[in-house]
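Student: 3D model of this:
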Amino acid sequence: MQVISSREFRQNQKKYFEKIDMGEQIIVQRGKDKSYTLTPVLEDDLYFTPSMVERIAQSIEQVKEGKITKISSKEELKKLLEI
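Tutor: Below is the predicted model of the structure:
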């Protein structure tokens, strides 16, 4: 783990991104009371993954085809969600 200043990070971003890619943890200290951990974003972290986009497209098609369930009350929602 390495703690660096925000100035150091700005001046050497490439260097620190490469260290992060190699698995090193980098913490950027900003002022006296704020710190940030830099971590790579993995495909699993992305909300709109290809599989999620496909699920959304399928859901849109189901709505167009009228294959929907209308919920009118809290009780109906609980029943649908099985809670």
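
Student: Please make it C-alpha for all contacts and neighbour counts, starting now.
Tutor: OK.

Student: And the contacts of the helix or strand hosting residue 16?
Tutor: According to DSSP states H and E, residue 16 maps onto helix 13-21. Residues from elsewhere that reach helix 13-21, judged by CA atoms under 8 Å, 6 or more residues apart in numbering: 9, 25, 26, 38, 39, 40.

Student: can you check stretch 35-54 too?
Tutor: By CA under 8 Å, 6+ apart, stretch 35-54 touches 20, 21, 25, 26, 27, 28, 29, 30.

Student: one more to put side by side:
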Amino acid sequence: MKIVETTSRKFRERQKDFFDLADKGQQVVIRRGRKQAYVLTPVSEDDLYFTPELIERIKESQQEIKDGKSLTFNSVKELDDYIRSL
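Tutor: Purely as a prediction, here's the structure:
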């Protein structure tokens, strides 16, 4: 099977198409500039990424958002200011 390569810009424009290719088992490489590249890989609940602890933390985080215990930034500057304050 051949590798499908795309730029980050084309990926943003046609995300659905690239996700569909990855879902069908096609290897999709997304290039970001000259030195960085990423592989688009489907992840299932059986994969190591989704341990029971991670799933529980995700659920807790979702509840925190529902409870209003999250931060919202309206601009990149607000986010930058917050990160610098840490």
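
Student: Tell me the counterpart residues of the helix or strand that the helix holding residue 16 of the first structure is followed by in the second structure, please.
Tutor: Counting by DSSP H and E, the next helix or strand C-terminal to helix 13-21 of the first structure is strand 26-30. The aligned range for strand 26-30 of the first structure in the second structure is 28-32, by TM-score structural alignment.

Student: same thing with stretch 60-75 of the first structure?
Tutor: Using TM-score structural alignment, stretch 60-75 of the first structure pairs with nothing in the second structure.

Student: Taking the centroid of the second structure, which residue is nearest it?
Tutor: Central residue of the second structure (CA atoms, centre = their mean): residue 40, 9.7 Å from the mean position.

Student: Next, find the distance separating that one from residue 81 of the second structure.
Tutor: 32 Å (CA to CA, to the nearest Å).

Student: ditto for residue 30 of the second structure
Tutor: From residue 30 of the second structure to residue 81 of the second structure the distance is 30 Å (CA to CA).

Student: Burial check on the counterpart of residue 2 of the first structure in the second structure, number of neighbours?
Tutor: For residue 2 of the first structure, the aligned position in the second structure is residue 4, judged by TM-score structural alignment. Neighbour count for residue 4 of the second structure, taken as other CA atoms under 10 Å: 14.

Student: Find the nearest non-adjacent residue to residue 4 of the second structure, please.
Tutor: Closest residue to residue 4 of the second structure apart from its sequence neighbours, by CA to CA, 6 or more residues apart in numbering: residue 28 at 4.8 Å.

Student: same question, residue 30 of the first structure
Tutor: Closest residue in space to residue 30 of the first structure, ignoring its immediate chain neighbours: residue 6 at 5.6 Å, by CA to CA, 6+ apart.
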